[in-house]
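Asks: Following is a predicted model, sequence given first.
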Amino acid sequence: MRAYDSRGKEPEFKIVINGILVISLLVVLFPFLYVLMTSFAPREEILTRGFFLIPHQWTLNAYGYLMSSDQFVGSFKNAITITVFGTIVNMVFTSLMAYGLSKPWLNGRRVLNFMVLFTMLFNGGIIPTYLVVKEMHLLNSFWALFLTGAIAPFHLIVLRSFFQNIPIELEESGRIDGCSELRLFWQIILPLSMPAIATFTLFYAVQNWNSYFNAVLYLNDSAKWPLQVFLRQMMNEGNTSLENMTTEYQYSPAVKMAAIVLTALPLLVIYPFLQKYFNKGMLMGSVKG
């Protein structure tokens, strides 16, 4: 007879699955480890040793090089500004519209839902959207980034389903106590929807932090470019100069790797605090009960 564990699965099967998971983890972790270790290596070691994972000498010169760059620090501040205010705009517009569309008594609800679904298949296109932004005098403004991506249709649909799963009795009791719709939404619906709110806040934050194409399209002033645009310029244009820098570390591999680490660091720090809401929010919003 074959030996089974407490869950009825063969031990050999678990060994194979665990082995596949470990290999997958190493494959995913390897590039991150290489980038991190290279960022701490001196320029001479990178040029002489070639490929390595653990540097012989450790230095923070690449990070100091970036921190003393006005261009890098400015783009980092721009990325934070775009992420914070852009995420606030996203969540305000998305949550309010999702709450309204979750009400069966809303006039024109079917038409609005169809318009939301339609935008998931077709959009206005790059040129028409650019012309609208230009006519609204939003070029070279962060508002061009905030408003053109204010609502993601998929996030709206899932959040609408989440609101529909909240018992109607809670809303009725709030209306009996004299709550307005806005107060009902703020004091009853939102506290009950924290898993979904935290989940889509993370989604929008990642989207805004990684903003690149719209920033290149709508922001003509390089002083307003976010971090992703600066990082792209750094990777592609090795002859672009940084201010107040020595030529020893200018766009060396260590500096490029340090820029990648600093770009990914904020999201890596924020994600563990929202992880507990992530699965719960997605599952509860994806199933209509």
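Replies: Sure thing, it's come through. The model shown is predicted, which means the values in this text are computed figures rather than measured ones. Residues are numbered from 1 along each chain as shown.
Asks: When you work out contacts or count neighbours from here on, use the C-alpha atoms and nothing else.
Replies: Fine.
Asks: residue ranges of the strands in this structure, please?
Replies: Applying DSSP state E to the chain gives no strands.
Asks: in it, which residue is closest to the centre?
Replies: residue 206 (0.7 Å; CA atoms, centre = their mean).
Asks: Distance-wise, check that one relative to residue 265.
Replies: Residue 206 sits at a distance of 12 Å from residue 265 (criterion: CA to CA, to the nearest Å).
Asks: And for residue 127?
Replies: Residue 127 sits 34 Å away from residue 265, going by CA to CA.
Asks: now swap in residue 173 and tell me
Replies: Residue 173 is 45 Å from residue 265, by CA to CA.
Asks: now swap in residue 277 and tell me
Replies: For residue 277, the distance to residue 265 equals 20 Å [CA to CA].
Asks: With residue 171 instead?
Replies: To residue 265, residue 171 is 41 Å away according to CA to CA.
Asks: Name the residue in the two with the higher neighbour count.
Replies: A side-by-side neighbour count of residue 171 and residue 265, using other CA atoms under 10 Å, places residue 171 first with 17 against 11.
Asks: Grab the nearest non-local neighbour of the more buried one.
Replies: For residue 171, ignoring the flanking residues on the chain, the nearest one in space by CA to CA, 6 or more residues apart in numbering is residue 184 at 7.0 Å.
Asks: Could you report the neighbour count for the one you found?
Replies: Around residue 184 there are 18 residues (other CA under 10 Å).
Asks: want to compare, so here's the second one:
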Amino acid sequence: MESWKRSRVDKLFDWMNIVFFCVLLFIVIYPIYFIIIASISNPDLVNAGKIAFIPHDISWVGYKRILSDHEVWNGYKNSLIYTVLGTIFRVALTITGGYALSRKDLPLSGMIMMLILFTMFFHGGLIPTYLLVKDLGMVNTIWAMIIPGAVSVYQLIIVRTFFQSTIPQEMLEAAMMDGCGNFKFFIRMVLPLSLPIIAVIVLFNAVAMWNSYFQALIYLNDVSLHPLQIVLRKILIISEAQTDMIDASADAVEEQKVAELIKYGMVVVSSLPVLILYPFLQRYFIKGVMIGSVKG
């Protein structure tokens, strides 16, 4: 049998795809690369547009200023704690809640879903929420960062739809005929089949928890409990304030340069854990995003 020969049109199409995706990859990666080289380059050259691909007048002052602050390390520790505990708590509630709502034998499932959807469009407001958190004794505790807003209605709907389209009722009936209960069926059969959607929910919640700062501004007055985002924001504000207080002299110019380095360095420092986490979840993330688009 003769081998199939690709036509010139097919080869041209392949090369056009390669060029297109290379350009797209450059558009996505270059901003991250620019921030990295800008964080160690002379700010005057960066502001003048003379830094494009290669750093010049390399300086580590920005990173030294950031990493020498003990509050940064404490903020890193707090953010890791909030991210790990918060992600576990949120994923557990979302997965179990989505599975329960996907079951046809759940009494009043339609009414429960309507009540949940109601909270997606109507909210009590910031002040009532704060008063509730305060009355529950969660102000100035790690639980103020974890419990409020633990369940996203949007994610709950996604998980519920996944279970409805992926876990057939016949599988549950067959398992029960073999003596398998609801809990055992969920642990041994549902969870292993749900790794893509779990990875998506983990990634969404981990990124949201890592970047969260608004809840900390409202509920956390204790500096020792502040997450990394609040600490970096504080460093940036102090650096800019010190620059404004110094007279127009050589010291002011140098402090302004350091403030610029700190600004870019904070982006790198705060984004690094997410950039490290994403490659490990990318495979499952792509599968989860494509859930429901192709069946078979």
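Replies: Right, received. Where do you want to start? Just so it is clear, the model here is predicted, and its values are computed rather than measured.
Asks: residue ranges of the helices in the stretch 51-200 of the second structure, please?
Replies: 61-67, 70-102, 109-121, 126-135, 143-146, 153-166, 169-177, 182-185, 191-193, 195-211 (DSSP state H, counting those that start in this stretch).
Asks: for the fifth one, packing partners?
Replies: Put plainly, it is helix 143-146 of the second structure. Applying 3 or more CA pairs under 8 Å, 6 or more residues apart in numbering; DSSP states H and E, we find helix 143-146 of the second structure packed against helix 70-102, helix 214-219.
Asks: what's the average distance of that helix to the first structure?
Replies: Compared with the first structure after fitting, helix 143-146 of the second structure deviates on average by 1.3 Å (mean CA distance after the TM-score superposition for the first structure).
Asks: Stretch 152-160 of the first structure corresponds to what range in the second structure?
Replies: Using TM-score structural alignment, stretch 152-160 of the first structure lines up with residues 152-160 of the second structure.
Asks: matching residues in the second structure for stretch 265-278 of the first structure?
Replies: Aligning stretch 265-278 of the first structure against the second structure (TM-score structural alignment) gives residues 272-285.
Asks: Mind listing what's buried along that stretch?
Replies: Buried residues in stretch 272-285 of the second structure, counted by 16 or more other CA atoms under 10 Å: 284-285.
Asks: swap in stretch 112-125 of the first structure?
Replies: Buried positions in stretch 112-125 of the first structure, judged by neighbour count with 16+ other CA under 10 Å: 113, 116.
Asks: Name the surrounding residues that touch that stretch.
Replies: Contacts to stretch 112-125 of the first structure, defined as CA atoms under 8 Å, 6 or more residues apart in numbering, come from residues 101, 153-154.
Asks: ok, of those residues, which one's closest to residue 26 of the first structure?
Replies: The nearest member of the contacts of stretch 112-125 of the first structure to residue 26 of the first structure, counting by CA to CA, is residue 154 at 32.0 Å.
Asks: From residue 239 of the second structure, how far off is residue 252 of the second structure?
Replies: 11 Å.
Asks: By residue count, which helix of the first structure is the longest?
Replies: Looking across the first structure with DSSP state H, the single longest helix is helix 253-286.
Asks: Any idea how far that helix is from the middle of the chain?
Replies: Mean C-alpha position of helix 253-286 of the first structure versus that of the full chain (CA atoms, centre = their mean, to the nearest Å) differs by 7 Å.
Asks: Tell me roughly how far that helix lies from the second structure on average.
Replies: On superposition with the second structure, the mean distance recorded for helix 253-286 of the first structure (mean CA distance after the TM-score superposition for the first structure) is 1.6 Å.
Asks: Report all helices and strands that that helix contacts.
Replies: Right, helix 253-286 of the first structure is packed against helix 11-39, helix 43-49, helix 61-67, helix 153-164, helix 194-209, helix 227-236 by 3+ CA pairs under 8 Å, 6+ apart.
Asks: Does anything pack onto the fifth one? Which helices or strands?
Replies: In terms of contact count using 3+ CA pairs under 8 Å, 6+ apart, helix 194-209 of the first structure is assigned the packing partners helix 70-101, helix 153-164, helix 253-286.
Asks: Now do the last one against helix 227-236, angle only.
Replies: When you say that, I think you mean helix 253-286 of the first structure. Here helix 253-286 of the first structure runs at an angle of 140 degrees relative to helix 227-236 (axes from the mean of the first three to the mean of the last three CA atoms, to 10 degrees).
Asks: Helix 253-286 of the first structure vs helix 70-101, what angle?
Replies: 10 degrees.
Asks: Quick one, which of the helices and strands packed on helix 143-146 of the second structure gets closest to residue 292 of the second structure.
Replies: For residue 292 of the second structure, the closest of these is helix 70-102, at 15.1 Å, according to CA to CA.
Asks: Over in the first structure, find the residue span the closest one aligns onto.
Replies: So helix 70-102 of the second structure sits over residues 70-102 in the first structure, by TM-score structural alignment.
Asks: quick one: that stretch to chain centroid distance?
Replies: Taking CA atoms, centre = their mean, the mean C-alpha location of stretch 70-102 of the first structure is offset from the chain mean by 10 Å.
Asks: Just name the most buried of the helices and strands packed on helix 143-146 of the second structure.
Replies: When you average the neighbours per residue for each of those (mean count of other CA atoms under 10 Å), helix 70-102 leads with a mean of 19.
Asks: average offset between it and the first structure?
Replies: Helix 70-102 of the second structure sits 0.6 Å off on average (mean CA distance after the TM-score superposition for the first structure).
Asks: what's that helix packed up against?
Replies: Judged by 3+ CA pairs under 8 Å, 6+ apart, the packing partners of helix 70-102 of the second structure are helix 143-146, helix 153-166, helix 195-211, helix 228-245.
Asks: any idea how far the last one is from the chain center?
Replies: In terms of CA atoms, centre = their mean, the gap separating the centre of helix 228-245 of the second structure from the centre of its chain is 24 Å.
Asks: can you tell me how far residue 265 of the second structure sits from residue 280 of the second structure?
Replies: 24 Å.
Asks: before we move on, what about residue 290 of the second structure?
Replies: With distances taken as CA to CA, residue 290 of the second structure is found 18 Å from residue 280 of the second structure.
Asks: repeat for residue 122 of the second structure
Replies: 36 Å.
Asks: ok, now residue 61 of the second structure?
Replies: Distance from residue 61 of the second structure to residue 280 of the second structure, by CA to CA: 32 Å.
Asks: With residue 251 of the second structure instead?
Replies: Residue 251 of the second structure sits 45 Å away from residue 280 of the second structure, taking CA to CA as the criterion.
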